[in-house]
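1. pasting a predicted model and its sequence here:
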Amino acid sequence: MAWNEPGGNNQDPWGGRRGNDGPPDLDQVIKKAMDKMGGLFGSKPPAGNSGGGFGPIVVIALIIGVLAALYDSVNIIDQREQAVVLRLGKYYETLGPGLQFKLPLIDTLIKENVTRVQSKSLKSKMLTEDENIVDVAISVQYVISDVKDYVLNVRDPQSSLVQAAESALRHEVGSSEMHFVLTEGRESLASEVHARTQKYLDSYGIGLTVSKVNLEGAHAPEEVQDAFLDVTKAREDEVRLRNEAETYANGIIPEARGQAQRQLEEANAYKEQVVAQAIGEASRFEQLLVEYQRSPEVTRERMYIDAVQGVLAKTPKVLMDVEGGNNMMYLPLDKIVGNRVSDSVSESGGQHLTASDLDKVTRQVMDEIRQRQPSIRRTREAR
């Protein structure tokens, strides 16, 4: 039955009776609602408080608190970020990109960028294996690989990263000589520091991955910089001279090997030639022996003629026996033939001697012999 129907005793829902004075006062309605809420929480409004302006302020504050709690429970996580949720201070879950919710006043949400490459630099004086001091500067590039470990395992991850990188650098520099650190060992040094730093970070459970280590500088202290430059120049000269010597050796050694190989091949060819010639001479001697056994006189004369022909063929001088005496006539065929050949060559325009030229020279030699024979006979008769 409605409160304003007949028989309803004119009772309004707020506990008052409906009179003829119009609708109830709004302040009274709010005051009664606040009193009821206060009764639920075991509190009573103070005596004598009419509640004329206190009720709306409390409601507005309550509404603002509710809206603030709702706003704090809604979080937007960027595509490059991940978030760790702590519920009452304890790890609860890891949230990915998107619109995420958490319980207000209970959950704590910590967001970190897991795609950005960050960098840390450090520079320090270090002692090398050969007890020299060098100034070394490096930069370490890294990304967050595990946001949970990054947030919860270490209080200051970046400081721990710097300390791990410095420890790895000191270990590698202390195990190397100064010359190696300052010259050809720079690249390998950066690679070793990278691997050792990552090993330290993994043992810490820090949630970071080192992407690259750059060796930005390595040089001697300023106090000894001039002396070090002199030493560096001397070492560079040493390397240059060594390279020149190696270049010369690389050029001369193959040439010497080639000459040695050529001489070996020539020696082998000469050996084969001598052996083949000896075999041929032995076979010729055996055949000649057979012929000699058949006809000794003819073979002996033929061998004599061949021997004389072989000897006389190598000399330009000819000795002729004169009939009836022991005198020998000497013909300077070398000069005669040489003059005739030069004349023939000049007449023929530098061409080779022909058969007619040779016949002409032969006739001239025979004429010279005939002209000298009477004078030789007269000389014999006079004696």
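-> Noted; the coordinates are in hand. Residues are numbered from 1 along each chain as shown.
2. rest of the way, CA atoms for contacts and neighbours
-> Will do.
3. quick one: the helices in this protein, in order.
-> Read by DSSP state H, the chain holds these helices, from start to end of the chain: 26-40, 54-73, 147-152, 157-174, 178-182, 186-204, 225-294, 296-312, 333-347, 355-382.
4. got the angle between the longest one and helix 296-312?
-> Right, helix 225-294. Counting by axes from the mean of the first three to the mean of the last three CA atoms, to 10 degrees, helix 225-294 lies at 150 degrees to helix 296-312.
5. now stretch 285-301, how far from the centre of its chain.
-> Centroid separation between stretch 285-301 and its chain, computed with CA atoms, centre = their mean, to the nearest Å, is 81 Å.
6. picking up where we left off before, of all the helices of the chain, which one is nearest residue 46?
-> Go through the helices of the chain one by one with CA to CA and the one that ends up closest to residue 46 is helix 26-40, at 10.3 Å.
7. tilt between the closest one and helix 54-73?
-> Using the same axes, to 10 degrees, the inter-axis angle of helix 26-40 relative to helix 54-73 is 60 degrees.
8. dropping in the other structure now:
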Amino acid sequence: MAWNEPGGNSNDQDPWGSGGGRRGGDRQGPPDLDEAFRKLQDSLGGIFGKKRSGGPGGDSGKSGGFGLFWVGLLLLLVVWLYNAIYIVDEQEQAIVLRFGKYYETVGPGLNIYFPPIDRKSQENVTRERSYSKQGQMLTEDENIIEVPLTVQYKISNLKDFVLAVDQPEVSLQHATDSAVRHVVGSTTMDQVLTEGREVMAAQVHERLQRFLDGYQTGITVTQVNLQSATAPREVQEAFDDVIRAREDEQRLKNQAESYANGVVPEARGEAQRMLEEASGYRDAVISRAQGESNRFGKLLEEYRKAPDVTRERLYLETMQEVMSNTSKVLVTGETGKNSLLYLPLDKIINSRNVSPQQGSGAAGAASQTGQETPVPNGLEMRDPRSREAR
């Protein structure tokens, strides 16, 4: 009798060796596909609240459905916990929104939130970020220049950075463009190209931070770097000529200042020297005049006491002063005679200074021979300092 005919012993006649839902028996074979599909269907039915009707396997199908449900629920719980638990680094902060409203700011450490009720935003608040910009701008004296700059910033208030402004970094770019154009537009080209960059950077920093604080972006600008500004490429050659002309002007000014610094102090010193000399001459003349006046007063007192003696003394001092400045003396004779005697006093004085071994010229020779110097007739040798010579 066939194994699958009614009344047959299917357990003994089953060619795959499986019977009555029992696997294998004494022999192992391929699984029953119908039985596997039936169990899967029962499990799905248990999940959706359906019960298997009839048959001795109804209760086992229900319990298997509930077991699969709890397993799925456990898997969902694990996935939820994996997404709900997060770690905030030392350099970061996180804000939590509950039902779309700000709830708290979370610091470093291990934290948990409850999605989908809660939402979080996590950012690095200590790292400095940078933004670079370059564009053509108009200066105060109506010149077009290209100004490159770099803005360094960091997040100072994460709540404002996430909630107060949509795309705060875009707002930073717009505020930077506005601040730079305002500062460059109120500055001349020379200051932008030369020594005015540091002052401009400070002004841009102050104005940009004021804009960001007004917008409540939660961003703090740490530094603004204005790099070397240049002219547009279309006018670069003409701009270079202007720069060279400005450099030549400055060089000539420096040379003129150097020359002035050398001449002006010298002229001032010469003028001061002349003033000092004039002051000294004035003081000397005044002092000499005062001395002469005092001397004359003293002399007048003595003259009143002894007129003859004082007159003689004055005459002798005067003749001594006059004769000491001349080396030639002319002596005349009596009145009516034209005889003139010349005394070479300079020769006589020099002859006296000669050593005795060498003699004393004509006077020495005359003394050695015992002869005297002849005197012309009608002349009388007189002492020029005597009273008769007057």
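-> The structure has been received and is ready for your questions. Being a predicted model, the structure only gives us computed values, none of them experimental.
9. coming back round to it: in a markdown table: the helices of the first structure, plus distance to residue 122 of the first structure and mean neighbour count.
-> Output for those, formatted as a markdown table (distance: least, CA to CA, whole Å; neighbours: other CA atoms under 10 Å):
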| stretch | distance to residue 122 of the first structure | mean neighbour count |
| --- | --- | --- |
| helix 26-40 | 63 | 15 |
| helix 54-73 | 40 | 13 |
| helix 147-152 | 21 | 19 |
| helix 157-174 | 7 | 19 |
| helix 178-182 | 17 | 18 |
| helix 186-204 | 13 | 17 |
| helix 225-294 | 21 | 12 |
| helix 296-312 | 96 | 12 |
| helix 333-347 | 93 | 14 |
| helix 355-382 | 100 | 12 |
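10. put together a markdown table for those helices, with distance to residue 120 of the first structure on each row.
-> What follows is the helices of the first structure, written out as a markdown table (distance: least, CA to CA, whole Å):
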| stretch | distance to residue 120 of the first structure |
| --- | --- |
| helix 26-40 | 58 |
| helix 54-73 | 34 |
| helix 147-152 | 16 |
| helix 157-174 | 7 |
| helix 178-182 | 21 |
| helix 186-204 | 13 |
| helix 225-294 | 27 |
| helix 296-312 | 98 |
| helix 333-347 | 95 |
| helix 355-382 | 101 |
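11. quick one: closest of these to residue 119 of the first structure.
-> Ranking the helices of the first structure by distance to residue 119 of the first structure, with CA to CA as the measure, places helix 157-174 first at 9.6 Å.
12. name the helices or strands packed onto the closest one?
-> Helices and strands in packing contact with helix 157-174 of the first structure are listed as strand 118-127, helix 186-204; criterion 3 or more CA pairs under 8 Å, 6 or more residues apart in numbering; DSSP states H and E.
13. where in the second structure does it align, residue-wise?
-> Across the second structure, the stretch matching helix 157-174 of the first structure (TM-score structural alignment) is residues 168-185.
14. my guess is residue 97 of the second structure contacts residue 115, does it?
-> No: Residue 97 of the second structure sits out of contact with residue 115 when judged by CA atoms under 8 Å, with a separation of 9.9 Å.
15. looking at these two, which one has more neighbours?
-> residue 97 (18 against 15; other CA atoms under 10 Å).
16. in the first structure, what residue corresponds to residue 242 of the second structure?
-> Taking TM-score structural alignment for the superposition, residue 242 of the second structure sits opposite residue 231 in the first structure.
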